[in-house]
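In: Could you look at this predicted model? Sequence included:
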Amino acid sequence: MRIKGSGSQFFGSGGGGSRSESFKRGRKRGQKVRGTILKWVSEDMAWVEIDGHRLLAQLHSHPPVGSRLTFLIIQLTPEIILKEIFESSSAGVGALTLAKDFETARILFEGKLQDHIIKLSSPQSPKRIHRFINILAEDIKLFSAYLDVTACLKHINHSLASTKNARLIYIPWLIPNGHRHIGLVRNPKSSPSLIETILELELEDFGMVRIEFLHKTPDTSYRVKLQHPSNATELNYYLESLLAYEPAPQCLGISPLQQHEHGGILSQILFKQ
């Protein structure tokens, strides 16, 4: 399959070839896909890999090999037409581009992860990381999408390094049925021995959920904030069950998510300097 075009438009031969048919399978118009620059063959032609499909593309931009690009599927028949919707992440890009890059990569990964939710949810929490690693090893497309998310976080953390004593993390295996996972770890300069960790995700019954941990050896405490706290009864039962673990973290309560927190961690850390 061959993609060509000018500007930010990308065209692929629809044809009846096995590669083009394989690319179309399971995809639809309006869907976003991510691709990696594999090799430049001329000033404006490069091999791009999208979910295991190698495509020869004529690109308007000239990102380095290894860069991740995001495309929007304009149509699949009779020709495959893709459009680059923003530039790939690189040094000097703005906060908005970094956020969009991460959001897109996360949506694509978590969409693929849905096929494995039942399998991932079955072990107890401490064992889920091992199951998660095994799932990634068995699904190369899922693994590629996960690497894309972590690469986007690496770009964001690099941009934060000079101004904030914090880094973003992504650990979706902790609560597999959640969506839009993200986390933040920071060490307040005023108290270097104190570690603050915030985990954020969305759950069907609670909306946005934020769990804020404070750790100072040997003690750990946490507070849960919910967008919809009226549904917290079952959560209370679950938190009480954690008291059986030793050492049990101290729960400081469940409270409503504040209005200024509804934008999420990513917005707060990138746009509120």
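Out: Thanks, I have it.

In: When you work out contacts or count neighbours from here on, use the C-alpha atoms and nothing else.
Out: Will do.

In: Let me see the ranges of the strands in the stretch 51-200 of the chain.
Out: Counting by DSSP state E, counting those that start in this stretch, the stretch 51-200 of the chain forms strands over residues 53-58, 68-75, 80-86, 166-169, 179-186, 195-203, given from the N-terminal end onward.

In: Can you name every helix or strand that the second one contacts?
Out: Think strand 68-75. Identification of packing neighbours for strand 68-75 by 3 or more CA pairs under 8 Å, 6 or more residues apart in numbering; DSSP states H and E yields strand 32-40, strand 80-86.

In: In JSON lines, list those along with distance to P63 and mean neighbour count.
Out: Putting the helices and strands packed on strand 68-75 into JSON lines (distance: least, CA to CA, whole Å; neighbours: other CA atoms under 10 Å) gives the following:
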{"stretch": "strand 32-40", "distance to P63": "8", "mean neighbour count": "20"}
{"stretch": "strand 80-86", "distance to P63": "12", "mean neighbour count": "20"}
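
In: just so I know, which of those strands lies nearest Y170?
Out: For the helices and strands packed on strand 68-75, distance to Y170 was read as CA to CA. The smallest value, 18.7 Å, belongs to strand 32-40.

In: Put this next to the previous one:
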Amino acid sequence: MRVSGGSTGGTPSGGDGRDRSDPQAFKRGRKVGQTVRGRLLAPGPQGLFWVNLAGHKLLAALDHEPSLGRELVFRIERLEPELLLRDITPPPSAVDDPALLLAALADARSRFEAVLHRGPPLFAETGAAGPNAPLAPLAARKRLFDWLASTPEAAGLYGRLRELLRLARAFLPVQAGRPVYLPWAFPGLDASEGLVTRSGRTFTLRLFGRLAEAGRVSGIFSLSMNRASYRLSLERPEAGEGLVAALTSVRLGHRELAPVCVHLGPLAPAESGGLFAPLIAGAARPFTGLRLRV
């Protein structure tokens, strides 16, 4: 979406009569990479559209015409010389249907990881975990976000994925925790899903994904101020000893704790589908106004 400035001959529906687009006012306090939300107000002149973006009424050129009044989600791609935003709005079906949301999440993650694998390595070891592989190291996280800042395609895909995770919260039980995606969690971990909960000073991270040497992996990490423990279930348990030896520390904020493995075993069938699917797929589908009996 490209935002235009100046006065025009069109007035947005529901407007106050002032038909001036002021992108400079919107730019103040904004930065590249930021996510903003808005709504389409009305068609404007010369094929442009009036949008309300974070409280600012702007005249914009859209790549497509969405439904009037529908929420839009954008990522700021460029502020100068002209304001350029990328549309990362999830498809309408993903907002309402848990099964379609799961499919959209999987597709967005696959697209992002295809680009991620072509980028620079996040870890010192480019393949399997090395002799020292802390969980969620700050250095890997910084490398990821530095790369996103310089790679608009990846940043747009990552933004869309995060927006879908935000929508997923509506389908998850509150006690399940906050859904997260942590591509920097562990060397070689793909298709990861995470759920974070907090009780007092204790954080719990449930993590699921795939490792080349271990197959599907499910882990539960409990972190407090002075101790860390974890449970691991692996599709290929024979890889477990190597993972335990490599997992030398777990990060809690800016601190690193030495974790203790309290369980290591095979992946149960109930765990093989990941974290999100059993929870989200169990949510009721929205009523469409039509009931069929066959």
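Out: Perfect, thanks for sending it. This is a predicted model, so every value here is computed, not measured.

In: follow-up on the earlier one: just put the strands of the stretch 51-200 of the first structure in a markdown table and tack on distance to G12 of the first structure.
Out: Conversion of the strands of the stretch 51-200 of the first structure to a markdown table gives the following (distance: least, CA to CA, whole Å):
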| stretch | distance to G12 of the first structure |
| --- | --- |
| strand 53-58 | 8 |
| strand 68-75 | 10 |
| strand 80-86 | 4 |
| strand 166-169 | 36 |
| strand 179-186 | 32 |
| strand 195-203 | 37 |
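
In: Figure out which of the ones you listed is closest to I156 of the first structure.
Out: Distance to I156 of the first structure, taken as CA to CA, is lowest for strand 166-169 among the strands of the stretch 51-200 of the first structure, at 7.8 Å.

In: what's the mean gap between that closest one and the aligned bit of the second structure?
Out: Its match in the second structure and strand 166-169 of the first structure itself, once the structures are fitted together, sit a mean 1.0 Å apart by mean CA distance after the TM-score superposition for the first structure.

In: what's near enough to touch the residue nearest to S88 of the first structure when sequence neighbours are not counted?
Out: Residue nearest to S88 of the first structure in three dimensions, not counting chain neighbours: L69, with 5.0 Å by CA to CA, 6 or more residues apart in numbering. If a contact means CA atoms under 8 Å, 6 or more residues apart in numbering, then L69 of the first structure has R34, G35, T36, I37, E84, F86, E87, S88 as its contacts.

In: Next one: T104 of the first structure from H260 of the first structure, what distance?
Out: For T104 of the first structure, the distance to H260 of the first structure (CA to CA, to the nearest Å) stands at 23 Å.

In: between these two, which one's more packed in?
Out: Set side by side, T104 of the first structure and H260 give different neighbour counts by other CA atoms under 10 Å, the larger being at T104 (17 against 8).

In: What residues does the more buried one make contact with?
Out: Neighbours of T104 of the first structure in contact, by CA under 8 Å, 6+ apart: K32, T70.

In: And L144 of the second structure, by the same measure?
Out: Shown here is L144 of the second structure, whose contacts under the criterion CA under 8 Å, 6+ apart are L122, W184.

In: Which residue of the first structure sits opposite it in the alignment?
Out: Matched to the first structure by TM-score structural alignment, L144 of the second structure sits across from F132.

In: what's the answer for L172 of the second structure, then?
Out: The criterion is TM-score structural alignment: under it, L172 of the second structure has L160 as its aligned partner in the first structure.

In: hang on, that match packs against L153?
Out: No: if you go by CA atoms under 8 Å, L160 of the first structure and L153 don't touch, sitting 10.4 Å apart.

In: coming back round to it: just send the helices and strands packed on strand 68-75 of the first structure back as TSV, with distance to A57 of the first structure too.
Out: Conversion of these to TSV gives the following (distance: least, CA to CA, whole Å):
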stretch	distance to A57 of the first structure
strand 32-40	9
strand 80-86	10
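
In: how about those, which one is nearest A145 of the first structure?
Out: With distances scored as CA to CA, the stretch of these nearest to A145 of the first structure is strand 32-40 (8.4 Å).

In: and V51 of the second structure, what helix or strand is that in?
Out: Assigned by DSSP states H and E, V51 of the second structure belongs to strand 49-53.

In: Just list what that strand packs against, helices and strands only.
Out: Judged by 3+ CA pairs under 8 Å, 6+ apart, strand 49-53 of the second structure is in contact with strand 35-43, strand 56-61.

In: circling back to that earlier point, indicate which one of the strands of the stretch 51-200 of the first structure is closest to L147 of the first structure.
Out: Within the strands of the stretch 51-200 of the first structure, the stretch nearest L147 of the first structure is strand 68-75; the backing value is 10.7 Å (CA to CA).

In: returning to what we had before: tell me the one of the contacts of L69 of the first structure nearest G12 of the first structure?
Out: Each of the contacts of L69 of the first structure was scored against G12 of the first structure by CA to CA, and E84 proved nearest at 13.2 Å.

In: so what's that closest one closest to, chain neighbours aside?
Out: Spatially, and ignoring its direct neighbours in sequence, E84 of the first structure is nearest to F71 (4.3 Å; CA to CA, 6+ apart).

In: for the stretch 151-294 of the second structure, what spans make up the helices?
Out: In order along the chain, the stretch 151-294 of the second structure carries the following helices (DSSP state H, counting those that start in this stretch): 152-168, 240-246, 276-280.

In: would you turn these into CSV with distance to L62 of the second structure?
Out: As requested, the helices of the stretch 151-294 of the second structure are arranged in CSV below (distance: least, CA to CA, whole Å):
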stretch, distance to L62 of the second structure
helix 152-168, 16
helix 240-246, 48
helix 276-280, 32
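
In: Most tightly packed of the ones you listed?
Out: helix 152-168 (a mean of 20; mean count of other CA atoms under 10 Å).
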